[in-house]
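J.: The following block contains a protein sequence and its predicted model.
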Amino acid sequence: MSAQSSSTGRFPTAVYGERLRRAAELTAAAGLDALLITPGPDLRYLLGSRADSFERLTCLVVPADGSAASVVVPRLELAALGDSATAELGLSVRDWVDGVDPYALVGSLLPTPSRTAVAEAMPALHVIPLTAALGAPPVLATGVLRELRMLKDEAEIEALRRAGAAIDRVHARMGQWLRAGRTEAEVAADIAVAIVEEGHTGAEFIIVGSGPHGADPHHEVSDRVIESGDIVVIDIGGPVEPGYNSDSTRTYSLGEPSPEIAEQFAVLERAQRAAVDAVRPGVTAESVDAAARDVLAAAGLAEVFVHRTGHGIGLSVHEEPYIVAGNRIELAEGMAFSIEPGIYFRGRWGARIEDIVVVTADGCESMNLRPHGLTVLGG
């Protein structure tokens, strides 16, 4: 099967059919009767649907017994299913109009009482009336959806490769925009345009952390004027069709860095490399975090690494698995996540190096191929 998305902006229909089959299988294994999914990344994963969530209920009902899934949808929002695989999969569509109880409609598709699992993003606006209609409170579908979405298939991995290559092309152009005398906001505006030019459907996030702002890992942009001698953290990403995200950070120096900064950045490079080298099937997520942290600790930089080493990525920028101390999940082939240690000196400067990697049979493949060193641009 082709890994490429179709002209509809989604994967071939068979991909979604297999995902629904697996979702039903995992739901049954969890001792549940059905999986209930409202609009968001989980619905896009299972159907390719980009439907939005409004006050009217749209809900995919996946029975655990393997019978056909159904979609309950307001009649006035039927068009939102047009770009999904719903019709090609032959799913039953139960549309409803104002004045009809959609929760009772969902309940009619299942036994009563029904043991169901709902996506974490389902609003209480829907969970509470569904509880009444189903005769029992639902549980979170976290376990089922985690196992589905953490392990990327070849179609997803190819989308992540394209996303990684696209954001690499943006970083390769950074010298066009990043220079002293411009504000962070001006640089970010140029980056946003380039993110789309290089193949993304939009810019999901842009961090331009110059000078002391680089010491704030979640700084976005400001009107600060970038100065000669600044160290600048550029963390950028966005989705490519059919919705898979890039996320890559590189750090730039406007002029030659001081020996102290160059030395500390070299340690960060080694830490990032150590974490990447630690990735392989069977090791724990926390061991990858420790690989980066131990290198920084040995150089006396443990206290300035203030966040986890990585996060999963796919249809969401942040999803499981999380590469963090305490996460004993064993990595498996197909898992995709960031490796992004950073060092942050409050009020002075900061740096971060980030690649997206996918676990392979004997290690990992990096989606990002730009140089990791401190890139010097004209100050």
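T.: All right, it came through fine. Residues are numbered from 1 along each chain as shown.
J.: all contacts plus neighbour counts: C-alpha atoms, from now on.
T.: OK.
J.: Check which residues of stretch 266-286 are buried.
T.: Going by neighbour count (16 or more other C-alpha atoms under 10 Å), the buried part of stretch 266-286 is 267-269, 271-276, 278-281, 284-286.
J.: what do you get for stretch 292-311?
T.: Those would be 292-297, 301, 304-305, 308-311, for stretch 292-311 by 16+ other C-alpha under 10 Å.
J.: Looking at those residues, which is nearest Pro341?
T.: Nearest to Pro341 among these is Thr309, at 5.1 Å by C-alpha to C-alpha.
J.: Second structure for comparison follows:
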Amino acid sequence: MGTAAAPLDVSTMQARLVKLRVAATKAGMAAVVVTPGSDLRYLIGVGGSSFERLTALVVPADSDALPVFVSPALEFAELGDVPLDELGVEVRTWVDGDDPYPLVLRGLAAGRLAVSDMTPALHVLRLAVAGEREQVLAGPVLRELRMRKDAAEIEQLRQVGEAIDRVHERVPHFLQLGRTEAQVGADIAAAIVEEGHAVAEFVIVGSGPNGASPHHGVSDRVIERGDVVVVDIGGPLPSGYNSDSTRTYAVGPPRESGVLAAYAALHAAQQAAVDAVRPGVTCEQVDHAARSVLEEAGLAEHFIHRTGHGIGLDVHEEPYIVSGNDLPLEPGMTFSVEPGVYFAGRWGARIEDIVLVTADGVERLNNRPHDLVEL
């Protein structure tokens, strides 16, 4: 279902639709079909998610053909002030009992359809039945637009980075001996909203052995003296642009031997990866910069995930900072740099900042200290 989201100006939407047409043409697509989700929000400011009723923006590669917005009639009014007329978008509504899938295909030139990556199988398969067309993922086409943030997007990411930094500044007040991870997490979630986010998208409070699970969440485990605690938090501004930042804390001196040495190596690895970021460097080279420091410290086997992921309207999006990704970095790309070390059943640690590729280097969008914070 499409719903009105934070407004975009008409000129921004027009420019993005033109860029999408150009990218689709270069990729040899007849059209791009975009269902509700972050891609649709990026293009025309329509939020929401896909349900059983089809909503879709159809953008033909042919510049002479109008884009089409297909919507259930009972949901169309919820779009509010989205300026479809000004954008030259034809609206095709349908009612329950109609077959909406031919509305997507009507008038399109022959050729492949690029369908947005998160479109439910319910719609993909019915669209395939409606017409004999090859379907491919639209991600490779849309990523060419979304990976390089414009000035307005960068400003939103700076703002949300500052907001999550303010939350981390408050974490030591919440993270106290004898409290459970869930209690600490609830306070952090409230602070995320208080500091300007629309919602707390995720809160990880991984204490002691739970810190060895990178995507732990929270539990009823009571925080004990000597625990190392991983706090990974984030969420969107009302505009939809996301934060994601991790810091590691210690409740008193760490009980595990070797924590300080391992953390020092992790700190150096994160710094090395950030220092490697500049235009022309590949994603895998940034990953290697972090990984090589940990390998030299004998910790390579304890770094069990990629170094980073892109961020914007999605918490995880292109580009991915991982071995095997030879994509060169370009100005405007934003992504996390978050190496970690994890010792199963014992403890873990991670340091994460969002960074921006600038014309000649890198800018951190998170600026809290990186030292192990002993409470």
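T.: Yep, it's here. Just so it is clear, the structure is predicted and the values come from calculations on it, not from any experiment.
J.: Just flag the most distant two among the buried residues of stretch 266-286 of the first structure.
T.: Across those (C-alpha to C-alpha), the longest gap, 26.0 Å, separates Val267 and Pro281.
J.: Need the counterpart of Glu354 of the first structure in the second structure.
T.: Using TM-score structural alignment as the criterion, Glu354 of the first structure maps onto Glu352 of the second structure.
J.: What of Ile339 of the first structure?
T.: Under the alignment by TM-score structural alignment, Ile339 of the first structure pairs with Val337 in the second structure.
J.: ok, now Arg146 of the first structure?
T.: By TM-score structural alignment, Arg146 of the first structure lines up with Arg143 in the second structure.
J.: What distance do you get for that match to Ala198 of the second structure?
T.: For Arg143 of the second structure, the distance to Ala198 of the second structure (C-alpha to C-alpha, to the nearest Å) stands at 25 Å.
J.: Same check on Ala300 of the second structure?
T.: Distance, Ala300 of the second structure to Ala198 of the second structure, by C-alpha to C-alpha: 37 Å.
J.: all strands in the stretch 201-350 of the second structure, in order from the N-terminus.
T.: 202-207, 228-234, 245-250, 308-310, 317-321, 334-337, 340-343, 347-350 (DSSP state E, counting those that start in this stretch).
J.: My guess is Val315 of the second structure contacts Asp244. True?
T.: Yes. Between Val315 of the second structure and Asp244 there is a contact under C-alpha atoms under 8 Å: 7.2 Å.
J.: Need the residues touching each of the two.
T.: Gly235 (C-alpha atoms under 8 Å, 6 or more residues apart in numbering).
J.: What does Gly229 of the first structure correspond to in the second structure?
T.: By TM-score structural alignment, Gly229 of the first structure lines up with Gly226.
J.: residues in contact with its match?
T.: Going by C-alpha under 8 Å, 6+ apart, Gly226 of the second structure touches Ala250, Val251, Gly252, Pro253, Pro254, Arg255, Glu256.
J.: tally of neighbours for the equivalent of the third one over in the first structure?
T.: Translated: Gly252 of the second structure. Correspondence of Gly252 of the second structure to the first structure, assessed by TM-score structural alignment: Gly255. Using other C-alpha atoms under 10 Å, Gly255 of the first structure has 18 neighbouring residues.
J.: close enough to count as contact, Gly255 of the first structure and Ile226?
T.: No. Using C-alpha under 8 Å, Gly255 of the first structure makes no contact with Ile226, being 12.0 Å away.
J.: Not including adjacent chain positions, what is the nearest residue to the spatially most central residue of the first structure?
T.: In the first structure, the centroid-proximal residue (C-alpha atoms, centre = their mean) is Val317; its distance is 2.3 Å. Excluding its sequence neighbours, the residue lying closest to Val317 of the first structure (C-alpha to C-alpha, 6 or more residues apart in numbering) is Asn245, at 6.1 Å.
J.: Does that neighbour touch Leu315 like I think?
T.: Yes. Distance between Asn245 of the first structure and Leu315: 6.3 Å, which falls inside the contact criterion (C-alpha under 8 Å).
J.: Find the residues that touch each one of the two.
T.: Counting by C-alpha under 8 Å, 6+ apart, the residues touching both Asn245 of the first structure and Leu315 are Pro239.
J.: how about stretch 262-279 of the second structure, aligned to which bit of the first structure?
T.: Residue span in the first structure matched to stretch 262-279 of the second structure, by TM-score structural alignment: 264-281.
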